[in-house]
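In: I'll drop the sequence and a predicted model, then ask my questions.
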Amino acid sequence: MIGRIEGRLLEKQPPEILIDVQGVGYEIHMPMTSFYQLPAVGETVAVYTHFVVREDAQLLFGFADKMERGLFRELIKANGVGPKLGLAILSGMSAAQFLNSVQNEDISALVSLPGIGKKTAERLVVELKDRLAKFGQQQAIAMPSDVGNKPMDAIVPLNDAKEEAQSALIALGYKAVQANKLITAVYQDGMESENLIREALKAAI
C-alpha cells in the first residue's frame, strides 16, 4: 500500500492535486480540510495516503496528517460510506468537528453534509461512536452558520473563481443548484477559489 508521498506539487485543482515524485505524477484526491494546508504550486509537499483499488479505477486519497487518514479509514468501513462520501464528510468538517458530532450524537450537524440524510447520520453515530473513541475527545472549531438570507433559487453566472469552487463542491457531492447558492451567498469581490470553497463549506454547516 502507498502510505505516504513526498514530491513537488505540480497542480492544485480542488479537490485533486498532482505531485511529481522523480518524474512520476501522482493524482491524489484530498478533503478540503487538508487541501487548505497545501503549499504553493512548485513547492515540496508530503501527504499521507490511502490507496483504493476498484474494478474500474485505482485511486489515491491524501491527508495532511495521520489522524485525518485514520478517521477516513474508519469512515469507509461504515455501512453505506464509500471513499467519495468520506471525502465529502472530511471536507465539510474538520476531523475534530466530526469526532465531536459523533461523540455528542449531533445528528443535525451531520445531516448538513452532502449525501448524509437523517438515517445515515444516525447509523454513523451508532457504528462509529465507540470505534472513534481511540482518537480522543477534541474540541470542535466553531464555524459561522449565518451566510445571509437572500433568495437564490436560480443558478447565476459565475466568474472563474466561482466556477472552480462550484466544480469542487459538485465533486464533493453537492447538487449544482445547492453549490451555486452557497458560493453566491459567501462570495466577495476578489476572492480566490480556495477561500471561496472554504467559506462555502462553512456556510453549509
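Out: Thanks, I have it.
In: okay, CA-based contacts and neighbour counts for the rest of this
Out: Fine.
In: helix/strand/coil for the closest residue in space to residue 51 that isn't next to it in sequence?
Out: Closest residue to residue 51 apart from its sequence neighbours, by C-alpha to C-alpha, 6 or more residues apart in numbering: residue 60 at 4.7 Å. Following DSSP: H, G, I helix; E, B strand; the rest coil, we place residue 60 in the strand state.
In: residue contacts, residue 60?
Out: For residue 60, the contact set (C-alpha atoms under 8 Å, 6 or more residues apart in numbering) comprises 27-29, 49-52.
In: could you do residue 93 as well?
Out: Taking C-alpha under 8 Å, 6+ apart as the contact definition, residue 93 lies against residue 33.
In: so how far is residue 132 from it?
Out: Counting by C-alpha to C-alpha, to the nearest Å, the gap from residue 93 to residue 132 is 15 Å.
In: ok, residue 38 next?
Out: For residue 38 relative to residue 132 (C-alpha to C-alpha), the value is 26 Å.
In: next: residue 101.
Out: Noted for residue 101: a distance of 11 Å to residue 132, by C-alpha to C-alpha.
In: list buried residues within the contacts of residue 60.
Out: Neighbour counting with 16 or more other C-alpha atoms under 10 Å marks 27-29, 49-50 as buried within the contacts of residue 60.
In: quick check, nearest of those residues to residue 123?
Out: Set against residue 123, the nearest of the buried ones among the contacts of residue 60 by C-alpha to C-alpha is residue 50 (23.7 Å).
In: okay, one more to line up with it:
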Amino acid sequence: MIGRLRGTLLEKQPPWLVVDVAGVGYELEASMTTLVAMPGTGEPVSLYTHLTIRDDAHLLYGFAREQERALFRALIKVNGIGPKLALGILSGMDEDAFVRCVMDDDVKALTRLPGVGKKTAERLIIEMRDRFPHWEQPGELPIGGEGATGTVSTGPADPVADAEAALVSLGYKPAEASRMLVGLEDAESTEALIKAALSRRLAG
C-alpha cells in the first residue's frame, strides 16, 4: 500500500496531479479541495494517498490532509459510493461542512453535490452519522482550499474549458457544468473557476 508521497509537482491538470518522487512520476486523482491547496508546478509537495487495485488498473488518489483521506475512505465504504463519487463530494465541500450536513440531516445541501440524489443523501446521513463520534467535533476539522496560490501551468491555455472538463469528470452533466461557469470567466486560474462554480452550486 502506498500511503504517502513526497516529491516535486510536475503536472496539475484537474482532476489529475503528477508527482515526481526520485525520478518516478506518480499520477494521482485528487479532489478540487486538494488541487486548490497545491502549489505551482516545480514546487515540493507532500500528499497522503489511497491506492485502489482493480483487475484492469491500479488507481492512486491524493489528499492534502490526512483527515480528507479518512473521510474518503469512510465514504467509499458506504453502499453505492465509489471513488469517483467520493471525490465529487470532497470537491463540493470540505470535511467540516460534510460533517455538519450529516449531523444536521441536511439532505438538501447534499443533493447539490454531483451524483448525489435524495436517496443517496439519506443513505449518507444514516451510514456516516455513526462514524463521526470517533472523529473530531465539527468546527475542529481542518478546512482546506483557503489562501491557495497555485495555478495550472500545463495543458491547454483555456481555463474555462479545463474547469468545465474537470466538473464533468466529477459527475456534473456538460450542460450543467457550462451553466455553473457562466459569469466566472475572469477568475485567475482553473482552480479558482472550479472553486467559485462549486461554491455557487452549493449556495444554490
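Out: Cool, the structure landed. Keep in mind that what you see is a predicted model, and the values were worked out from it rather than measured.
In: list the buried residues for the lengthiest helix in structure 2?
Out: In structure 2, with assignment by DSSP state H, the single longest helix is helix 190-203. By neighbour count, with 16+ other C-alpha under 10 Å as the criterion, the buried positions of helix 190-203 of structure 2 are 190-195, 197-198, 201.
In: related to what we said a few turns ago, from the contacts of residue 60 of structure 1, which land in strands?
Out: Assignment to strands by DSSP state E places the following of the contacts of residue 60 of structure 1 there: 27-29, 49-52.
In: let me have those residues in JSON lines, extended by distance to residue 9 of structure 1.
Out: What follows is these, written out as JSON lines (distance: C-alpha to C-alpha, whole Å):
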{"residue": "27", "distance to residue 9 of structure 1": "10"}
{"residue": "28", "distance to residue 9 of structure 1": "11"}
{"residue": "29", "distance to residue 9 of structure 1": "13"}
{"residue": "49", "distance to residue 9 of structure 1": "15"}
{"residue": "50", "distance to residue 9 of structure 1": "18"}
{"residue": "51", "distance to residue 9 of structure 1": "19"}
{"residue": "52", "distance to residue 9 of structure 1": "21"}
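In: for residue 35 of structure 1, see how far away the residue most central in space within structure 1 is.
Out: A centroid search over structure 1 (C-alpha atoms, centre = their mean) returns residue 91, at 1.8 Å, as the residue closest to the centre. When distance is defined by C-alpha to C-alpha, residue 91 of structure 1 is 9 Å away from residue 35 of structure 1.
In: let's verify residue 74 of structure 1: helix, strand, or coil?
Out: Three-state call for residue 74 of structure 1 (three-state DSSP): helix.
In: measure it to residue 183 of structure 1 for me?
Out: Residue 74 of structure 1 sits 30 Å away from residue 183 of structure 1 when distances are taken as C-alpha to C-alpha.
In: measure stretch 89-105 of structure 2 end to end?
Out: 16 Å.
In: could you do stretch 51-62 of structure 1 as well?
Out: Counting by C-alpha to C-alpha, the length from the leading to the trailing residue of stretch 51-62 of structure 1 is 9 Å.
In: same deal with stretch 4-20 of structure 2?
Out: When the termini of stretch 4-20 of structure 2 are compared using C-alpha to C-alpha, they are 13 Å apart.
In: does residue 20 of structure 1 belong to a helix, a strand or coil?
Out: Residue 20 of structure 1 carries the three-state label strand when classified by three-state DSSP.
In: look at residue 74 and residue 183 of structure 1 and report which has more neighbours.
Out: When residue 74 of structure 1 and residue 183 are compared for neighbours, residue 183 comes out ahead with 26 against 16, by other C-alpha atoms under 10 Å.
In: residue in structure 2 paired with the more buried one?
Out: With TM-score structural alignment as the criterion, the equivalent of residue 183 of structure 1 in structure 2 is residue 181.
In: and for its match, nearest residue in space, chain neighbours not counted?
Out: Using C-alpha to C-alpha, 6+ apart and skipping residues adjacent in sequence, the residue nearest residue 181 of structure 2 is residue 197, 5.7 Å away.
In: before we move on, what about residue 180 of structure 2?
Out: Residue 180 of structure 2's closest residue in space is residue 197 (C-alpha to C-alpha, 6+ apart), at 5.3 Å.
In: quick one: residues contacting the corresponding residue of structure 1 for the one you found.
Out: Structural alignment places residue 197 of structure 2 opposite residue 200 in structure 1 (criterion: TM-score structural alignment). If you count contacts by C-alpha under 8 Å, 6+ apart, residue 200 of structure 1 has them with 182-183, 185-186.
In: one more time with 7 Å
Out: Residue 200 of structure 1 makes contacts with 182-183, 186, as judged by C-alpha atoms under 7 Å, 6 or more residues apart in numbering.
In: same question, residue 184 of structure 1
Out: Per C-alpha under 7 Å, 6+ apart, neighbours of residue 184 of structure 1: none.
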